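whatever this is, show me its structure:
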Amino acid sequence: VGEWFAGERYGARPDMIILAKGLTAGYAPMGATMVGQRVADVLHKPGIILNHGFTFSGHPLCAAIALRAIEIMERDRILDNVRDNQDRLAERMIALAGLPIVGDVRGDGFFYAVELTGDAEGGRFSAARHDALIRDLIPRRMREAGLLARVYDRAEPLLQIAPPLISTPELLDRIVEIIGNTLDEASSWLTTSSRLEAR
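Here you go, the predicted structure:
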């Protein structure tokens, strides 16, 4: 979302943050637990012991990689890139809400979800249409166009994107173009299949 921690964007001050994955830019396994002063004060009181064993804490290689990843993010102003381009992405993503298959578009920064709706009551897809669209046509068409995006099919169907934080405006435009073309085709397919079933 263009900040080190999303809470900064929304004014939240958590007592504790547990983080991993991005800490090393995915180059090595590492996680961390950061605590606010209020929690730290409790843990440092005389007689208080945090009974927790760490079997592989402080691994020097992973720590060095994490430090370097943070240095590169700061040096290359990667979070500034998100802040500089997030409005452009938001404008283009929100425009997708006009497609018949789209129930809602929500997100922030470089993280968005497009809620997909069917034509049945409550916006649900029939089982056959769900499989044809959510498990086949939509992910396949996006892959063919060069976009890997998550199509979540376990609850309400969602298409999720999280472009690289270094994405250029042109790349963001292309991502939304692929999504738009794919969902436009899916909308047409849904309309055509509904007409055929009605006959």
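
CA atoms for contacts and neighbours, from now on please.
Will do.

and for stretch 141-151, what's in contact with it?
Here stretch 141-151 makes contact (Cα atoms under 8 Å, 6 or more residues apart in numbering) with 134-135, 138-139, 157-162, 175, 178-179, 182.

any chance of CSV for those, columns neighbour count and secondary structure?
Formatted as CSV, the contacts of stretch 141-151 follow (neighbours: other Cα atoms under 10 Å; DSSP: H, G, I helix; E, B strand; the rest coil):
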residue, neighbour count, secondary structure
134, 21, helix
135, 14, helix
138, 20, helix
139, 20, helix
157, 20, coil
158, 22, strand
159, 21, strand
160, 19, strand
161, 20, strand
162, 15, coil
175, 22, helix
178, 18, helix
179, 24, helix
182, 19, helix
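
let's see this one next to it:
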Amino acid sequence: MTHILHRLIRHDYPRAATARGLYIHDRDGKAYLDASGGAAVSCLGHGHPDVLAAMHAQLDTLAYAHTSFFTTDVAEALADDLIAHAPPGMSHVYLVSGGSEAIEAALKLARQYFVEKGEKQRRHFIARRQSYHGNTLGALAVGGNEWRRKQFAPLLIETHHVSPCFEYRGKRDDETAEQYGQRLADELDAKIRALGPDTVIAFVAETVVGATAGAVPPVPGYFRKVREVCDRHGVLLILDEVMSGMGRTGTLHACTQDGVSPDLMTIAKGLGGGYAAIGAVLVGGKVIDAISAGSGLFQHGHTYIGHPVSCAAALAVQRVIRRDKLLDNVVQQGALLRRRLQERFANHHHVGDIRGRGLFQAIELVADRAEKRPFDPALKLNARIKAEAMARGLLVYPMGGTIDGVHGDHVLLAPPFIVQPQDIETIVERLGGAVDAAIAGVAT
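Modelled structure (predicted):
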């Protein structure tokens, strides 16, 4: 009997008891190698002594102060640190408690920016199909996963969606990757023109698509073309790096590899590494300037924004990543993970694609490789793989609805930045066994 409203009401969850490094142990003593960092959260693994010490010290000093009365040294230090390493043009940080809150704040900031400029007619947000931006109503509205949106659709604000940049599923055989990216940029341009350029607030996109499609990177040049389209029409670019950011793809910010800087950017999971609930919006200088010259007030807030203990945890996480040069390890071990996934699954009859960046990799499962035909959703292959992996002491992040919110299965991998070659070998070996067992179970 449990009084918790769990995600799955009729599911018997094992009870996590302790964790250290890459492993979580349940109360029966079973060890699980956390190859997904939860949901791409635990970038330093579990129980890092430096982070725990920073949190303890902050608790001994000041646990909480409401931001309508005070700022704090630790919040100021975290903001300074984030802006010092932010993409060009960023000047301020809005600290929140997670990714969905960050998206909500970014949407409001974007709308208020135009209100302050006297462009109150701007009301449209454009995002991409098969995107995921969070579960609050505003974040769900800009998200493009139809299964998640369907039952709540009457409650959602009006938004508009264009095609995702999903090379495996979207690029035609008769076009290059560059031509595919240009076609998508042209589609965005056409959507803005159809709505009326002076009515569009922002284009919202995950730099590397996370949970709903599985570590889908953009084709080269895509985001530079998108940036040009947004600038042409005076539309803001909001990049969601809640899952793919803060070092996960090998650079602190994924957009660095695409040569663009957004007007607003959301971060969360790897910011605090799971040690405390925290997220943030990195805010471009022109947005701050408009509000500062106007009302001087961001009309938004939450009780726990800028929480001192969360800020202490995040600041410690970021300092450890830099001190220990863990982004170098992300690049090195990410390359090894990709190579081992290729060796294990490149010729697998039911793995259609292997993709990702850094320690953010995924495999997509298909019933037929030649036709890229997915498995029947009724088989719940992704859930079977998760169960088989856990039985082998492996935590991965499988999801269904990869293609359109209903069809398709993939498995996302996002191990902590401290992962070593022997851990990679264990991950791939156990994942291979889980995939084969799950598919064998479907076949029988």
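
quickly name whichever of the contacts of stretch 141-151 of the first structure is closest to residue 91 of the first structure.
residue 175 (13.0 Å; Cα to Cα).

what's the closest one aligned with over in the second structure?
Under the alignment (TM-score structural alignment), residue 175 of the first structure pairs with residue 427 of the second structure.

ok, residue 21 of the first structure next?
Residue 21 of the first structure maps onto residue 269 in the second structure, by TM-score structural alignment.

isn't its match right up against residue 40?
Yes - counting by Cα atoms under 8 Å, residue 269 of the second structure does reach residue 40; the two are 6.6 Å apart.

if we can go back for a sec, any idea which of the contacts of stretch 141-151 of the first structure is closest to residue 12 of the first structure?
Using Cα to Cα, the contacts of stretch 141-151 of the first structure come closest to residue 12 of the first structure at residue 162, 22.0 Å.

surely the closest one touches residue 110?
Yes - between residue 162 of the first structure and residue 110 there is a contact under Cα under 8 Å: 5.6 Å.

okay, now residue 73 of the first structure: neighbour count?
16 (other Cα atoms under 10 Å).

give the helix, strand or coil label for the counterpart of it in the second structure.
Residue 73 of the first structure maps onto residue 321 in the second structure, with residues paired by TM-score structural alignment. Using DSSP: H, G, I helix; E, B strand; the rest coil, the structure places residue 321 of the second structure in helix.

do residue 143 of the first structure as well
helix.

before we move on, what about residue 406 of the second structure?
coil.

ditto for residue 170 of the first structure
Of the three states, residue 170 of the first structure takes helix according to three-state DSSP.

likewise the one 10 residues further on?
Using three-state DSSP, the secondary structure recorded for residue 180 of the first structure is helix.

could you find the closest non-adjacent residue to it?
residue 96 (6.4 Å; Cα to Cα, 6 or more residues apart in numbering).

any idea how many residues pack against that neighbour?
22.

how about the helices of the first structure, start to end?
Ranges of helices in the first structure, per DSSP state H, are 6-10, 37-43, 60-75, 78-95, 127-132, 138-144, 169-198.

start and end residues in the second structure for the second one, please.
Across the second structure, the stretch matching helix 37-43 of the first structure (TM-score structural alignment) is residues 285-291.

how big's the offset between the matching stretch and the first structure?
Aligned to the first structure and superposed, stretch 285-291 of the second structure gives a mean residue distance of 2.4 Å (mean Cα distance after the TM-score superposition for the first structure).
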